[in-house]
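Trainee: quick one, what's the 3D model for this:
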Amino acid sequence: MKPIILIALFLAAALLCSQPAPREQVGPLPGGGFLLNSGWHVQPAGKQVPLDTFPMATALSRDGRYLLVLNGGYNPPSISVLDTASARELSRVPVADGWLGLAFNPKGDRVYVGGGSRASVFEFTFEQGKLSPARTFVIVPEDKRTNRDFIGDVVFSPDGRLLYAADLYHDSLVVLNPQSGMVIDHIKTGRRPYRILFHPDGKSLFVTSWTDGILGHYDAVSGALLSSVRIGPHPTDMVWDASAGPAEAVEGEARAVARIFVAAANTNNVYSIGITAGKELRLAESINVSMTPRQPLGMTPSALSLSPDGKRLYVACSDANAIAVADISQDRSHVAGFIPTGWYPTAVRVLPSGSVVVLNGRGLRSYPNLRGPNPLRTTEPVHAGVPAP
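Mentor: Reported below is the predicted structural model:
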């Protein structure tokens, strides 16, 4: 009898194993979340606030009450104004074009946008959460503009006297006088300048070079290259950390007094660069944000933010649909965990309250092309083509 039972059990198991897996279809999942057309399952944590297409950058008002978001997807570019207390979009203002650059002036009453293919910087006034278009700082006149004229990141000098804009395809920074709106200088950088970050003393600045894979350090007045550090392929965002970290100085080397964290999108790493009192740069540490020890490239760390206490670093891992949370308070930084996000996070910002804001570049689900293939639509019986005129 026992052999018969064993054979029956074996046949039942074989029958079950031979059954085809349930069909997976792009769309909402029974247990929550969404199955994307890429095969990823996304189910983001926290409250989700609808925005326009491909939000890519944020700027926080001085009082912390308002968060601005630059949208630059297939819809015409726009700026969303969000109330940070209620996490609600208050208004949305169109902008002629925009890519990555979004900044308040130090006074907090004006906002500036890197104008992308318009080769300009757009100015808005800002009062009580209301954005109003103001001036346009034209960098390249329209009749002389080519497809190589493209403006990205924008940053003010700490004293608010000058505005710096990344001129991507000319591998330089444009220096503007915000009073007159006139271009007063150009600073040569590495190829494809991505982000600009000022040293707190205002005398020098740092630029990530997307193509060269370096962090360049430049004199803010003369534009001279002071030093550079090789990071890794496609360095993108960076944040300044006023602490030097807990590690002791290496014998014979000056101790770092601060550090810059730099994300390199074509790696799985964030790099820590130590800065001495004499402004010497030294690669101090690389933080692997992979989910598994031998994971191949593909996390795409592209944006960074520090917690208010400076103990945690939040890393937007765009192709992993997650935020890596790294503990940077120890001798050796390590990833403490991950926060699930929507599709392709492009920016992360920790508010003074401790809330974490994430921009999901592609939203919470995938959509079909408006006139493209649709698996749910019945196939046409005859494809006769278009008659000749």
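Trainee: use CA for all of it now, contacts and neighbours both
Mentor: Will do.
Trainee: measure V155 to L197 for me?
Mentor: 7 Å (Cα to Cα, to the nearest Å).
Trainee: contacts for stretch 196-216?
Mentor: 153-155, 157-159, 166, 189-195, 217-221, 225-240, 264 (Cα atoms under 8 Å, 6 or more residues apart in numbering).
Trainee: so what's the residue count around A263?
Mentor: Look at A263: counted by other Cα atoms under 10 Å, it has 32 neighbours.
Trainee: in which helix or strand does it reside?
Mentor: Using DSSP states H and E, A263 sits within strand 256-264.
Trainee: quick check: angle from the following helix or strand past that strand to strand 256-264?
Mentor: Reading on from strand 256-264 to the C-terminus, the next helix or strand found by DSSP H and E is strand 269-276. Calculated by axes from the mean of the first three to the mean of the last three Cα atoms, to 10 degrees, strand 269-276 forms an angle of 160 degrees with strand 256-264.
Trainee: so who does L351 touch?
Mentor: With Cα under 8 Å, 6+ apart, L351 has these contacts: 64, 308, 357.
Trainee: another sequence for comparison is provided below:
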Amino acid sequence: MFRVLLLVLLASVPAVAQSSVLAGLVYSDTHTRPTASGKDPVEGARVVVRGTAFEATTDTLGMFHFENVRAGKYTLEVSRPGWKTAVATVTVDGSPLPATVQIRLIRRDVVAGSGLVYVAYQQRKGFELKPMRTVPGAVDGGADPLALESNPPRSPRAPVSLQDNPTTGDPDALMLLDAAAPEGSKVEPLQGHPFWLCFNRSGTALYVSTSSQKGRANALEIVDATTHKVLRRLPTAGLVTDLRLSPDGTLLLASVRGASPGVHLIDTAQQLPVGFLPLGVWQPGAAAMGADGLIYVASQNTAGSLLVLSRDGQLVAQARVGLQPTDLILSPDGSRVFVVNSGSGSISVFGRGLVPERVLPVGAQPQKLALSPDGQRLFVTNRSSDSVTVIDVPSLTVWTTVEVGDEPIDVAFSGDGSRAFVTCKGDGTVYFLDGSSGQPLHVTHPQPRSSPFGIAVRP
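Mentor: Next up, the predicted model:
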């Protein structure tokens, strides 16, 4: 009787469902972080098990796992900004061994539209090119991925970020950097050795200055901003030191130094040269046109000078600045001119009529500067002190100085002014800074064979 009762009791107890561990890898084949297996882990991807409360985010190795998953068949959905959503099915059998799955993510195509950041990458000096074309190709050949990196390790002061960007083995290239989702960026190889970048007002054409490398002379290449095909190649009288649009966008000013220093004037409608303003003994660092049509040139001879030229190249005015001026910018209303004095570590500020207002100390060997769209902040790259100086324009005071990567060169603001982007030539990175405070928000992975130089944001 007892035996029968026990059997009845056992039969009345519901069976306990078996459970197990569900684990997986989310990867891509974009070679952001090449491994010997060729599968790049995707960090920061959101993994959801449909119909359950299970949800996780992949770690630095692209891994995720769930515990106490009941036996059954499940559908997993994986998503990440800048990537196409992936769906996979996996069966959990309740055995002691984990159920495993590998899910491949594919990047969305980069939309070459307004707000995209274009970065000119040029071959690192002293780096010998190898017969392989890409880093993944070298890895497939048995090379150690870490040994392929010619750039120094990322600076320890770089901000922590879950976002990655693609890398390329091409020594000269143009990166289309998606600021909202850097991992969805794209790299276009270039034939020339690029330096400075500038868009036309509509954002349909990109001007790229190239140097005399690979048997080519110094030139200005006009590139279709959507197809990235070179539309025209214009020879220049020397090495281009800066590219700048006129206020109405009808002219591109290309300052050149060398045996025949001067300023090229390019018609942006016809994409043809319409003039050249020779500077004689003056070597220009940059040139900009005011709303009145006068052309301001930061130049160096035995001393630094700010030259003011008429449209036909006649000298209208001149003012003394610091040593080795490398850049200048005019305030939107034309009331002030800011000149970067690289050899003096300062910014010269002039009011109307070239009346000196102030000399602001910045970092060592400042290079380029950018004015925020609202005219309130001025960001200055300091090449030798590895920093960016933020100047408050209304008060003409140094707001703060922030550390960035090695040898910052160029800087540009996003269209809304919320971000500033800085190219760091020494360690091969691009820093994203807060457009107001200047604090670092993100830093890109360096390219293995090249360093960033000029930068421009597509209008």
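Trainee: hmm, back to that, got a quick ChimeraX command for the buried subset of the contacts of stretch 196-216 of structure 1?
Mentor: This is the ChimeraX syntax for the buried subset of the contacts of stretch 196-216 of structure 1, where burial follows 16 or more other Cα atoms under 10 Å:
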select :153,154,155,157,158,166,189,190,191,192,193,194,195,217,218,219,220,225,228,231,232,233,234,235,236,237,238,239,240,264
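Trainee: filter the contacts of stretch 196-216 of structure 1 down to just the ones in strands.
Mentor: Cross-referencing the contacts of stretch 196-216 of structure 1 against strands under DSSP state E gives 153-155, 166, 193-195, 217-219, 225-230, 235-240, 264.
Trainee: can you tell me what part of structure 1 the top strand by length along structure 2 aligns to?
Mentor: Criterion DSSP E: the longest strand present in structure 2 is strand 19-28. Mapped onto structure 1 using TM-score structural alignment, strand 19-28 of structure 2 spans no residues at all.
Trainee: still on that earlier bit, tell me which of the contacts of L351 of structure 1 fall in helices.
Mentor: Using DSSP state H, no member of the contacts of L351 of structure 1 falls within helices.
Trainee: closest to T58 of structure 1 out of those?
Mentor: V357 (9.3 Å; Cα to Cα).
Trainee: which residue lines up with that closest one in structure 2?
Mentor: With TM-score structural alignment defining the correspondence, V357 of structure 1 maps onto F421 in structure 2.
Trainee: sorry, back to before: nearest to R88 of structure 1 among the contacts of L351 of structure 1?
Mentor: V357 (12.3 Å).
Trainee: need the nearest residue in space to that closest one, chain neighbours excluded.
Mentor: In space, and not counting its chain neighbours, V357 of structure 1 is closest to R349: 5.1 Å by Cα to Cα, 6 or more residues apart in numbering.
Trainee: now that neighbour: which helix or strand?
Mentor: R349 of structure 1 belongs to strand 345-350, assigned by DSSP H and E.
Trainee: average gap between that strand and structure 2?
Mentor: After superposition onto structure 2, the mean distance of strand 345-350 of structure 1 to its aligned counterpart is 1.7 Å, using mean Cα distance after the TM-score superposition for structure 1.
Trainee: okay, the angle between that strand and strand 235-241?
Mentor: 0 degrees.
Trainee: elements contacting strand 345-350 of structure 1?
Mentor: strand 55-60, strand 301-306, strand 312-317, strand 356-360 (3 or more Cα pairs under 8 Å, 6 or more residues apart in numbering; DSSP states H and E).
Trainee: cutoff 6 Å now
Mentor: If you count contacts as 3 or more Cα pairs under 6 Å, 6 or more residues apart in numbering; DSSP states H and E, strand 345-350 of structure 1 packs onto strand 356-360.
Trainee: list the buried residues in the strand it packs on.
Mentor: So, applying 16+ other Cα under 10 Å, buried residues of strand 356-360 of structure 1: 356-360.
Trainee: quick one: the strands in the stretch 101-250 of structure 2?
Mentor: 106-107, 117-123, 173-177, 186-189, 193-199, 205-211, 219-224, 230-235, 239-245 (DSSP state E, counting those that start in this stretch).
Trainee: residue range for the fourth one in structure 1?
Mentor: Aligning strand 186-189 of structure 2 against structure 1 (TM-score structural alignment) gives residues 91-94.
Trainee: go through the matching stretch and flag the buried ones.
Mentor: Buried residues in stretch 91-94 of structure 1 (16+ other Cα under 10 Å): R92.
Trainee: what does stretch 374-391 of structure 2 give?
Mentor: Buried, per 16+ other Cα under 10 Å, within stretch 374-391 of structure 2: 376-391.
Trainee: as a markdown table, the contacts of L351 of structure 1 with distance to E123 of structure 1 would be great.
Mentor: Formatted as a markdown table, the contacts of L351 of structure 1 follow (distance: Cα to Cα, whole Å):
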| residue | distance to E123 of structure 1 |
| --- | --- |
| G64 | 20 |
| P308 | 29 |
| V357 | 25 |
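Trainee: need the counterpart of A219 of structure 2 in structure 1.
Mentor: Match for A219 of structure 2 (TM-score structural alignment): S120.
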